[in-house]
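Asks: Sequence plus the predicted model coming up.
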Amino acid sequence: MTAPLDAAEPRLTSLAHGGGCGCKIAPGVLSGLLRGSAALPVPPELLVGIETSDDAAVYRLNERQALVATTDFFMPVVDDPYDFGRIAATNAISDVYAMGATPVLALAVVGMPINAISHDTIARILDGGASICREAGIPIAGGHTIDSVEPIYGLVALGLVDPARLKRNADARPGDLLVLGKPLGVGVMSAALKKGALSPEGYTRMIDVTTRLNRPGPDLAAIDGVHALTDVTGFGLGGHALEMARGSGCDLMIDWRAVPRLDGIEGLIADGHVTGASARNWASYGDGIALPQGFTDADRALLTDPQTSGGLLVACAPDALAQVQAAFAAHGFDRAAVIGEVAGNATAPRVLLR
């Protein structure tokens, strides 16, 4: 792994109380904070708002186009400024892909402690974000900057989608299979990195997964048998699966042994490298998760592990599985795996681990 540009500068992660999607406010607290927003007027053109905690807002422009709008930003999850920018940009654009949309432009969200880190370091963060936007084929068309106590970087990301191909997180159907596009463990790796316990090989794996754009999103949206789509980020697999379950009114059943995970994760958890966000996540939504006998504390830590720039979670009809797998494979997602299924309708939907 690389060091900050100036060895005399503090580590980026040392300037932040949390990092990556582990900075998110816990879902239980967030739902309380947003109660007042539910009373705001909702125009008929707003196809997706805050009601199901989906990945982005969607506003119909005409019969063939809808605008997808989202923003995501956070404090450093790594110390290398260029990698921090890349990860943050990839994570923000992912929410557009998770709606089945194609990104069209971005705006930068920048808060930096101007007197604590060099201008060169800040420029490297911005360069990293710009490199991912170039990879996605979109411009950074503007943004906003402030002088802040902690370093913050991210994007407002905008995309377009045909309303007929829009994929929500709330339309899973009984009998659907669940497919996860990326392995779990980014939060664990970030915790190990902050303590100097992540190997160079582990760092390489972490950067590879967090800077891989979720390009399969629009291709998945074009498949008739794909019914629901979301990305797994700060609330962990358990939290985002529960959002899908509650939005769809169905239980989700997850085969824990089938869930892909980054190499070496079990050892890092055994050594105590777990984020505080993992415990906060469980406290917020654990009553909606049914764990099997023998499910360990280490398993639970990974289930709730905040995934910065995590993978797409797809609910699809069984006869569409081959197309879904082909869409992932076409974009190099060789760890995509079937991890469970959608059960029948439920009055109090849960995620059931087996």
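Replies: That came through, no problem. Predicted, not measured: the structure shown is a model, and the values here were computed from it. Numbering: from 1, shown residues only.

Asks: CA atoms for contacts and neighbours, from now on please.
Replies: Noted.

Asks: Could I get the full set of helices for the stretch 51-200 of the chain?
Replies: Ranges of helices within the stretch 51-200 of the chain are 81-97, 119-136, 186-194, 200-210, based on DSSP state H, counting those that start in this stretch.

Asks: then this one, side by side with the first:
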Amino acid sequence: MSNDAIKLTSFSHGGGCGCKIAPGVLSEILKNSHGFPVPKELLVGIETADDAAVYQLNDEQALIATTDFFMPIVDDPYDFGRIAATNAISDVYAMGGTPIMALALVGMPINQLPVETIGQIIKGGESICAEAGIPIAGGHTIDSVEPIYGLVVMGLIHPSKVKRNADAKAGDVLILGKPLGVGILSAALKKDKLDAAGYQAMIANTTKLNKPGKALSELPGVHALTDVTGFGLLGHLLELARGAKLSAHLDMARIPLLPGVEQLAHDGYFTGASGRNWAAYGADVQLAPSITPAQHSLLTDPQTSGGLLVSCDEGSVEEVLALFRREGFGEAAVIGRMSAGAARVFVAS
């Protein structure tokens, strides 16, 4: 079988961060897993569903450790590898850290995929690691029913500069670094309804490293930081609101979107994960009556390798936006605000 004839997405029941276990199911699985002693050096663990674990090594250094892997979201093996690697490395940037090393996680249906195809997936991941300036120093491979690729990634940060997802303050402004709509584009792709321009926009978005995270950690006005991935914008913002015990207010009209995604959502292209996301956390979200079904789908749309979500004080907004623009994130935008109140998300049109 030639590489051109292979549709990687046909091997997987779900692709990219849409593969994530739904938030409600995940909470049920993990509800009894908190009873172990936590060392004081563990600065960030599982308590707020943050992007990575952080362990203090000494007065000047803390180790960031994370892992992420999934099934194909696209058919091109090289692009799949690039997307998966970008997504995994993002969790280090989302803590404000500098990635230093990666390990590859590879599960492939060996008897169904040519060695050359598997090699292209790994090569794609290596290209992104090279862009991030880190080596792939090892890893693990298995024979798997579905293609799986991802990374374990480690990074470093000063202990005082760790940016958690739980430290937002009332009055903070919310800024999103990348436009939404990756899951909708992937749904259209699987049904052969995505044109070349849409595919290129999807690849450009999902392979752009969230490098601004490191510089954001240097800004005292940046209080909280996370990245938007499989639980969609509403899900990850709700985690931020719960961690800070604050309300979050979104302005739908200001949220950046990938080209054409609102129309695709209106035409019925969205992932199953979008509905599972809403079922898990919709009770804690209040949508304005004018929010359309398409906009609703965008708010819960699982983002693979999505953008950084920043909570910062009013005085730091222009500095944060300028930082994003210097790094090539020209669509970064103010999308809302945090306020005192119950841990809920309110969305205005």
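Replies: Alright, I've got the coordinates. On a predicted model such as this, the values are computed, not experimentally measured, just so you know.

Asks: List the TM-score for the superposed pair.
Replies: The TM-score (TM-score structural alignment, normalised by the length of the second structure) is 0.98; 348 aligned residues with a Cα RMSD of 0.9 Å.

Asks: most neighbours per residue, which of the helices of the stretch 51-200 of the first structure?
Replies: Looking across the helices of the stretch 51-200 of the first structure with neighbours counted as mean count of other Cα atoms under 10 Å, the highest average goes to helix 81-97: a mean of 29.

Asks: can you give me the angle that helix makes with helix 200-210?
Replies: Regarding helix 81-97 of the first structure and helix 200-210, their directions subtend 30 degrees when assessed with axes from the mean of the first three to the mean of the last three Cα atoms, to 10 degrees.

Asks: ok so, going back, so which of the helices of the stretch 51-200 of the first structure gets nearest L180 of the first structure?
Replies: With distances scored as Cα to Cα, the stretch of those nearest to L180 of the first structure is helix 200-210 (13.1 Å).

Asks: Run through who's touching the closest one.
Replies: The set of residues that contact helix 200-210 of the first structure without belonging to it, under Cα atoms under 8 Å, 6 or more residues apart in numbering, is 1, 83, 87, 90-91, 182, 186, 189, 193, 262-264, 308-310.

Asks: And the strands in the stretch 101-250 of the second structure?
Replies: Remark: strands assigned in the stretch 101-250 of the second structure by DSSP state E, counting those that start in this stretch are 136-143, 148-157, 173-176, 222-227, 247-251.

Asks: Average offset of the shortest one relative to the first structure?
Replies: Averaged over the aligned pairs, strand 173-176 of the second structure sits 0.2 Å from the first structure after superposition, using mean Cα distance after the TM-score superposition for the first structure.

Asks: looking at the first structure, where would I find the counterpart of that strand?
Replies: Applying TM-score structural alignment, one finds that strand 173-176 of the second structure aligns to the residue range 177-180 of the first structure.

Asks: And for the fourth one?
Replies: When strand 222-227 of the second structure is aligned against the first structure using TM-score structural alignment, it corresponds to residues 226-231.

Asks: For that stretch, what is the distance to the chain centroid?
Replies: A distance of 13 Å separates the centroid of the chain from that of stretch 226-231 of the first structure, by Cα atoms, centre = their mean, to the nearest Å.

Asks: That stretch vs the second structure, mean deviation?
Replies: Per aligned residue, stretch 226-231 of the first structure averages 0.1 Å (mean Cα distance after the TM-score superposition for the first structure).

Asks: what's the answer for stretch 200-207 of the first structure, then?
Replies: After superposition onto the second structure, the mean distance of stretch 200-207 of the first structure to its aligned counterpart is 0.3 Å, using mean Cα distance after the TM-score superposition for the first structure.

Asks: Excluding sequence neighbours, find me the nearest residue to the counterpart of D79 of the first structure in the second structure.
Replies: Under the alignment (TM-score structural alignment), D79 of the first structure pairs with D75 in the second structure. Across the structure, with Cα to Cα, 6 or more residues apart in numbering as the measure, the residue nearest D75 of the second structure apart from its sequence neighbours is L8 (4.5 Å).

Asks: Quick check, the one you found in contact with D79.
Replies: No - between L8 of the second structure and D79 no contact is recorded; they are 10.9 Å apart, counting by Cα atoms under 8 Å.

Asks: hang on, the earlier thing: quick one: map the residue nearest to D75 of the second structure onto the first structure.
Replies: Using TM-score structural alignment as the criterion, L8 of the second structure maps onto L12 of the first structure.

Asks: any idea how far P151 of the first structure is from that match?
Replies: The gap separating L12 of the first structure from P151 of the first structure is 7 Å, by Cα to Cα, to the nearest Å.

Asks: Quick check: neighbours shared by these two?
Replies: When contacts are counted by Cα under 8 Å, 6+ apart, L12 of the first structure and P151 are jointly contacted by P76.

Asks: is it true that V338 of the first structure touches L180?
Replies: Yes - the pair V338 of the first structure / L180 is scored as a contact, 6.5 Å apart, by Cα under 8 Å.

Asks: Compare neighbour counts for those two and give me the winner.
Replies: Between V338 of the first structure and L180, L180 has the larger neighbour count (other Cα atoms under 10 Å), namely 26 against 21.

Asks: ok, for that one, nearest residue in space, not its chain neighbours?
Replies: In space, not counting the residues next to it along the chain, L180 of the first structure is nearest to L313; the distance is 4.6 Å by Cα to Cα, 6+ apart.

Asks: repeat for L298 of the second structure
Replies: When the adjacent residues along the chain are set aside, L298 of the second structure lies closest to G181, with 6.1 Å between them (Cα to Cα, 6+ apart).

Asks: what do you get for K163 of the second structure?
Replies: In this structure, K163 of the second structure finds its nearest non-sequential neighbour in M95, 4.9 Å apart by Cα to Cα, 6+ apart.

Asks: contacting residues around that neighbour?
Replies: 51-52, 64, 162-164, 213, 217, 225-226.

Asks: any idea how far the aligned partner of it in the first structure lies from R134 of the first structure?
Replies: Using TM-score structural alignment, the equivalent of M95 of the second structure in the first structure is M99. Separation of M99 of the first structure from R134 of the first structure (Cα to Cα): 20 Å.
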